[in-house]
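[1] Below: sequence and its predicted model.
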Amino acid sequence: MMNQLHRIRSLLVAVPAIVTILSIGPSDYIGYTAYILLALLIVRAGKLFPGVALPLLLAELFYFNWLASTYNGLLFLLPFATLIGAFTSKPFSKTALAWTIGGGALLTVSLQSEQPEVITAILLLWLMTAGILTIGNANAAKQHQTEHLYEALALSHEELEAARRRLIDYASQIEQYAQLEERNRIAKDIHDDLGHRLIRVKMMSEAAIQLFDADPPRARTMIEQIRDQLQDSMERMRRTVRRLAAPEDNDSRRYALDRLVADSGEALGIEVGFTVQGDMQPIYPSIELILFMNAQEAITNAVRHGGATVVDVTLHFRGKSVALTIANNGALPKEPVAAGIGIRGMKERMALIGGSLEWRMKERFEITTIIPLTGDADARAKITQEVQS
């Protein structure tokens, strides 16, 4: 755009000069040609040396008006080139009104020899040109602003995409951590539970062999107990294998709470209810995974330590946070609840995303996981302090 306007400035000097040369005498050709070449040089210098644009434009305006008053013809168009230069120069575009009025006054002086109708027409053309240049400047400013906003939007989009990729990586790391923790817990269950059961079955088998001849009825009773122990161990082993099995490719909600409720009720033989309160909001996969793991831990502890037969899972959306409460009808602890391996693991998961963990004992034992959905700094500082202590 600027290059095109510069060409127009040069044409507004060259074309009127060529046409006007036809109306002057041969004796003036050399001087006239020198003046026109000087005019073109001034126009060119304004582009080459923008630091001195103001003095050059002022000199150009007076010089062009002098040429117009001296040689007449179409040289009255020369100041129009100066007007374009003033409007397109960024440092002077804000003083466009002064350039319009001042340039129009000088042009009127240089056209004193012309008819009033001609002067009026030329001044109207001058004002129209100034108006067109003003509109062009406004459109250029809007275009520049639009381009700036587009660049800012593109940058924001790139930052958002980078944040999305980081979030996906973070969720993947959390899932890997949860899987590792689950494998470690399963390994501990196999060692502490199934391993001890198999040792007990082996010892009972040896005792039954010793009693087979001496006390057959007692040996039979012991064999029946061994059978029951093996049956129970097989059921526990099936549940463990199901927990170790890799998810199917189309299993996109492996860590969904509603699925945990259904699987827990079926696997543990208890009644598990699930309720959602408040205005539901989308939950990041990492948060859903941590809620899943804490709910799984709480349900398992309720059955293992409290002998619970009914567990209620409540997911409460509180605006800026989400709370997961696990309540059960099992036996209440007779001593204050100590932070064992399970609760410490739940707290560690909370520390990853700035959540908190609390429990209370009234009619039922309840444990609540609270996770801020907006990255609450106070909640993050609180849980960090708890973990460090």
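    Received it, and whenever you're ready, just let me know what you need. Because the structure is a prediction, the values reported are computed rather than measured.
[2] CA atoms for contacts and neighbours, from now on please.
    Fine.
[3] how close does the residue nearest the centre of the chain sit to N137?
    Central residue of the chain (C-alpha atoms, centre = their mean): L160, 2.8 Å from the mean position. The gap separating L160 from N137 is 34 Å, by C-alpha to C-alpha, to the nearest Å.
[4] Repeat that for P116.
    Distance of P116 to N137, given as C-alpha to C-alpha: 31 Å.
[5] Then I174?
    55 Å.
[6] Of the two, which one has the most company?
    Taking other C-alpha atoms under 10 Å, I174 and N137 do not tie; I174 has more neighbours (19 against 16).
[7] give me the element the more buried one is part of.
    Per DSSP states H and E: I174 is located in helix 116-189.
[8] So which elements touch that helix?
    Applying 3 or more C-alpha pairs under 8 Å, 6 or more residues apart in numbering; DSSP states H and E, one finds that helix 116-189 contacts helix 78-88, helix 96-110, helix 285-306.
[9] Need the winner for burial among those helices.
    helix 78-88 (a mean of 23; mean count of other C-alpha atoms under 10 Å).
[10] okay, the angle between that one and helix 96-110?
    170 degrees (axes from the mean of the first three to the mean of the last three C-alpha atoms, to 10 degrees).
[11] Packing partners of the helix or strand harbouring L41?
    Taking DSSP H and E as the criterion, L41 maps to helix 29-48. Under the contact criterion of 3+ C-alpha pairs under 8 Å, 6+ apart, helix 29-48 touches helix 2-20, helix 53-71.
[12] also this one, for the comparison:
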Amino acid sequence: MPIRFLQYGLIIVPAVLYMLMLPLDNEAVYTLYIIIALGLSVWKDSTRSSTQQWLLLLAEILWSCWLIASYGPVLLFLALSVLYVYIYRLEGSRRWLMLAIQLISSNVALGWYYSVSQAPQPASTTVNPTTTTLFSAETTAMVLGNLLLLITAALSWQGSRTASSRGQLEQVYDELRSKHYELQEARAQLLLFTKQLEGAAQAEERIRISRQLHDDIGHRLIRTKMMSEAALLTLPRDTEQGTEMVRQIRDQLATSMEDMRSTLHKLQPDSYASEAYDLDRLLEEVGRDTGVKTNYEVHGPSHALYPSIQIVLFKNAKEAMTNALRHGNASSITVELVFRNQEVSMSVRNDGKINPRSSKGSGIGQEGMRLRTQTVGGTLEIQSAYPYTVITRIPITNQMDIL
């Protein structure tokens, strides 16, 4: 669209200025010539055939040269209109061939105009000043006209290269955007396929676990139930044999609980206990959010705990630290985890002031810690003397019994 505006402007503006500046004997004919030039330009823009465009470009060049020969070098600006167009639209040798044709035609038209405008003079040995002036004007017009055409051609060529580079960049951008959309679609399809594959794997794993529960644990529990009924009948008559049967029942239950524990561990994520209920991470978050100095210590041969025990320790530690910050205004908190052969104990100490209400043990938070600890068979101890300490002790001898 900007090319067309400049093209039509280079035809209309010089033509109108020439009409206003120079008197014309026949303005109607001149106007008709300008309309023909505009018609050729519009016709060239509307056609889609490359051959017709080539012929119409030649026709525009020849017509503009005829106008130059008829009305003078002022209408040389009309030639810039067609030059600007073919420099942008044509490529390779055709562009420079068209420029050569226009340069030759324009110089011929200028020469024709000045040869016609020069009136015939009688033979004389003296030099006519009028002839010298006309020769000087003709030379000046040709030099300036050629410079104008060449400069316009150079600027148009540079502009066409810039436009071509911009077009190539836009094309590359469109291709990249298209590839981006394709990658997004492929990613969505891959995610969908991954979810489907994960769902199929989970369904297969559920089927396997249900079969294991039914075939192994279910049958073992049925056998244990039958042995329990037999033991109830045997104990009154034969204590020794009945006791042996009870021991066998205990071993069967222990094996069933171990199988149940293994199955549950396969169902839950690996990071369930190590990440969701990590005491070290809890202390780090508390220290970062409140600015309190925290310390975490582990003593004894540490080993994996059941999720139920980890949850109790984590929630008790969180409640104890909350109380230390809210009621004791503590500046440092220490969590000490001690592993022993038959129990694990956790001590939460802080250097805050003693809360009388907390020392009586009547807080809702402390009661919640006590109930959680008793659920897994442990005990809760509160030492109100400085430093204020909350101790959670949980037995780990028979962990399968409190799974």
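    Right, received. Where do you want to start? Model, not experiment: these values are computed from the prediction.
[13] on that earlier part again, can you find the partner of the residue nearest to the centre of the first structure in the second structure?
    In the superposition onto the second structure, L160 of the first structure corresponds to L183 when matched by TM-score structural alignment.
[14] can you check F64 of the first structure too?
    Match for F64 of the first structure (TM-score structural alignment): S64.
[15] Run a quick neighbour tally on its match.
    Residues near S64 of the second structure, counting by other C-alpha under 10 Å: 28.
[16] Look up the closest residue to it, ignoring the ones flanking it.
    In this structure, S64 of the second structure finds its nearest non-sequential neighbour in A79, 5.7 Å apart by C-alpha to C-alpha, 6 or more residues apart in numbering.
[17] what's the answer for Y88 of the second structure, then?
    In space, and not counting its chain neighbours, Y88 of the second structure is closest to S160: 5.2 Å by C-alpha to C-alpha, 6+ apart.
[18] Would you check that that neighbour makes contact with Y86?
    No. Between S160 of the second structure and Y86 there is no contact under C-alpha atoms under 8 Å: 10.2 Å.
[19] Tell me the residue in the first structure aligned with I222 of the second structure.
    With TM-score structural alignment as the criterion, I222 of the second structure matches I199.
[20] Give me the three-state assignment for its match.
    Following DSSP: H, G, I helix; E, B strand; the rest coil, the label given to I199 of the first structure is helix.
[21] how close does it get to Q229 of the first structure?
    I199 of the first structure is 11 Å from Q229 of the first structure, by C-alpha to C-alpha.
[22] E114 of the first structure now?
    122 Å.
[23] likewise T100 of the first structure?
    Separation of T100 of the first structure from Q229 of the first structure (C-alpha to C-alpha) stands at 104 Å.
[24] same check, this time on T95 of the first structure
    Here T95 of the first structure is placed at a distance of 98 Å from Q229 of the first structure (C-alpha to C-alpha).
[25] quick one: which of those two has more around it?
    Using other C-alpha under 10 Å as the criterion, T95 of the first structure and Q229 rank with Q229 on top: 15 against 12.
[26] who's in contact with the residue mapped onto that one from the second structure?
    Under the alignment (TM-score structural alignment), Q229 of the first structure pairs with Q252 of the second structure. Each residue near Q252 of the second structure by C-alpha atoms under 8 Å, 6 or more residues apart in numbering is listed here: 220-221, 224.
[27] Which one of those residues sits in the busiest neighbourhood?
    T224 (21 neighbours).
[28] where does that residue sit relative to L264 of the second structure, distance-wise?
    Taken as C-alpha to C-alpha, the span from T224 of the second structure to L264 of the second structure is 21 Å.
[29] can you pull the buried residues of stretch 230-249 of the first structure?
    230, 233, 236, 240 (16 or more other C-alpha atoms under 10 Å).
[30] who touches that stretch?
    183, 186, 194, 197, 201, 254, 267.
[31] Closest to E288 of the first structure out of these?
    Nearest to E288 of the first structure among the contacts of stretch 230-249 of the first structure: R254, at 10.2 Å, using C-alpha to C-alpha.
[32] before we move on, the earlier item: buried among the contacts of stretch 230-249 of the first structure? Make that a ChimeraX selection.
    Burial among those is assessed by 16+ other C-alpha under 10 Å; the matching ChimeraX selection reads:
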select :186,194,197,201
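[33] okay, the contacts of stretch 230-249 of the first structure in a markdown table with distance to T20 of the first structure next?
    Putting the contacts of stretch 230-249 of the first structure into a markdown table (distance: C-alpha to C-alpha, whole Å) gives the following:
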| residue | distance to T20 of the first structure |
| --- | --- |
| R183 | 96 |
| I186 | 100 |
| L194 | 111 |
| R197 | 116 |
| V201 | 121 |
| R254 | 87 |
| A267 | 103 |
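[34] ok, which pair from the contacts of stretch 230-249 of the first structure is furthest apart?
    The two members of the contacts of stretch 230-249 of the first structure with the most space between them (C-alpha to C-alpha) are V201 and R254, at 35.3 Å.
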